[in-house]
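Just the structure for this:
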Amino acid sequence: MIFRDSRYYYHVIALHGIYLIDLYYMKKNLQAIFNGISVCLFLILFYFFFFHNEKIAYVDSAKLLNGYKAMTDARGEYEKKATTWKANVDTLMVDVQNQIKKYERAAGSMSASEKQMAQELIRTKQKQLNDYQQALQQTAGEENTRLTQKVISQVNSFLERYGKKHNYKIILVANQTGNIAYASEGMDITEKVVEELNNEYSKPTK
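Here you go, the predicted model:
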């Protein structure tokens, strides 16, 4: 039977594996955003080497985002949607597999026209599964970007206000691939920023 071809099963399983959504994708996107910021750090630090009396501080991007309640909520929202998406894919996949099994059980007693109709139904269901997975990949990426950018915008806006309030000349963002090899302990304001960020986030919107 053409639908018992192992290539078909491999295709379905491969598609299932490619598009399963998890939070690693979200974290990876976040890291890419902050990696871009690190490119500018060396030039900024070089500039301020000649202005060492200016008030400078930095935040650890990973600690900040992991400690920020808004990011925790965003990840939770994404995870709920990912669970729904996965359930939809599983349902469509089971439908395709059941249709194949039904065809295989009855194929021996089917006429040529009945076989053709059954095969066409399987192809239609397979296409629905493939189309949904492709659309889901785009939807997941867009949702990830939307939630990520929303949090990043909140953080950037807060850091701007925080810097002005505390008279910082500049607040740098450090990450695992950044250019800050060493800084005195007092320059790391991550904990203070996270605390104030969360206090502001927890306040009810007027």
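
Could you use CA atoms for every contact and neighbour count after this?
Noted.

Helices along the protein, start to end?
Secondary structure of the chain by DSSP state H: the helices cover 6-19, 23-38, 41-49, 61-67, 69-106, 112-165, 190-202.

ok, the most centrally placed residue in the chain to Val194 distance?
In the chain, the centroid-proximal residue (Cα atoms, centre = their mean) is Met26; its distance is 1.9 Å. Met26 is 20 Å from Val194, where distance means Cα to Cα, to the nearest Å.

same question, Lys69
Noted for Lys69: a distance of 9 Å to Val194, by Cα to Cα.

Export the helices of the chain to CSV and append columns for distance to Ala183.
Below are these laid out as CSV (distance: least, Cα to Cα, whole Å):
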stretch, distance to Ala183
helix 6-19, 42
helix 23-38, 15
helix 41-49, 11
helix 61-67, 15
helix 69-106, 26
helix 112-165, 18
helix 190-202, 13
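
List the residues that contact the residue nearest to the centre of the chain.
By Cα atoms under 8 Å, 6 or more residues apart in numbering, Met26 lies in contact with Arg75, Asn144, Thr148.

Next, the structure of the following sequence, for comparison with the previous one:
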Amino acid sequence: MSLIILCIYMFFLQKDEIAYVDSSKIIAEFKGAEEAKKAFEQKTKSWKLNIDSLTTEVQNSIKKYEKDLATMPVKEQQLSKQLLDSKQKQLLDYQNAIRQKAQQEDGKLSQNVVAQINAYLVKYGKSHQYKLILIANQSGTIAYAREGLDITKDVIEGLNNDYTNGR
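Down below sits the predicted model:
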């Protein structure tokens, strides 16, 4: 009799201990990721404005140089050309530095978001007694999963609740 009860428990009542989440949905719907993206976009907007104003300044200097070139003495032409070349180099250096800074900032924000998600998945997995939570991504790492194993919606809701309450 106890063998029958054990079989019934094992077959019908035992909880699935493996589940998966869709990483692209989590990233798309996690409020922390949305806010990190908005903060990054704000920074890049500011950097772009600085680059645009410096570019305009260099372009105006070029126009002034070209306009005044015919009336300048040779020595002044050479000095103005050197100054102009220096401004152009500074602009290129600044653009490259901002590009690198943007890449680093984006990487740092992405790592922070992924760390928050991973920490929540560990907490969620332990509290729901999962042995394993897999991550499905656009590469198709999970070819098939029985209906009910996708816990993405629950994870997103809990992650967003934790994020909103943890601020």
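
May I have the TM-score of the superposed chains?
TM-score of the superposed chains, computed with TM-score structural alignment, normalised by the length of the second structure, equals 0.88; 153 aligned residues with a Cα RMSD of 1.2 Å.

which part of the second structure lines up with stretch 118-134 of the first structure?
Using TM-score structural alignment, the residues of the second structure aligned to stretch 118-134 of the first structure are 80-96.

That stretch vs the first structure - mean distance after superposition?
Here the mean offset of stretch 80-96 of the second structure against the first structure after fitting is 0.8 Å, by mean Cα distance after the TM-score superposition for the first structure.

Could you give me the buried positions within that stretch?
Ser80, Lys81, Leu84, Lys87, Gln88, Leu91, Tyr94, Gln95 (16 or more other Cα atoms under 10 Å).

Next: stretch 126-146 of the second structure.
Residues of stretch 126-146 of the second structure classed as buried by neighbour count (16+ other Cα under 10 Å): Ile133, Ile135, Ala136.

One more: stretch 60-79 of the second structure?
Buried, per 16+ other Cα under 10 Å, within stretch 60-79 of the second structure: Ser61, Ile62, Tyr65, Leu69, Gln77.

Repeat that for stretch 28-44 of the first structure.
Asn29, Leu30, Phe34, Asn35, Ser38, Leu41.

Identify the residue of the second structure aligned to Leu172 of the first structure.
In the second structure, Leu172 of the first structure lines up with Leu134, judged by TM-score structural alignment.

From Leu129 of the first structure, how far off is Val89 of the first structure?
Counting by Cα to Cα - Val89 of the first structure and Leu129 of the first structure are separated by 7 Å.

swap that for Lys55 of the first structure, sorry
For Lys55 of the first structure, the distance to Leu129 of the first structure - Cα to Cα - is 57 Å.

Equivalent analysis for Tyr47 of the first structure, please.
For Tyr47 of the first structure, the distance to Leu129 of the first structure equals 55 Å [Cα to Cα].

wait, what's in contact with the residue mapped onto Ile156 of the second structure from the first structure?
Matched by TM-score structural alignment, Ile156 of the second structure corresponds to Val194 in the first structure. Residues near Val194 of the first structure by Cα under 8 Å, 6+ apart: Leu64, Gly67, Tyr68.

Same question for Ser61 of the second structure.
Contact partners of Ser61 of the second structure, counting by Cα under 8 Å, 6+ apart, are Leu84.

Just give the number of residues close to the aligned residue in the first structure for Gln42 of the second structure.
Under the alignment (TM-score structural alignment), Gln42 of the second structure pairs with Lys80 of the first structure. As a burial measure, Lys80 of the first structure scores 10 neighbours (other Cα atoms under 10 Å).
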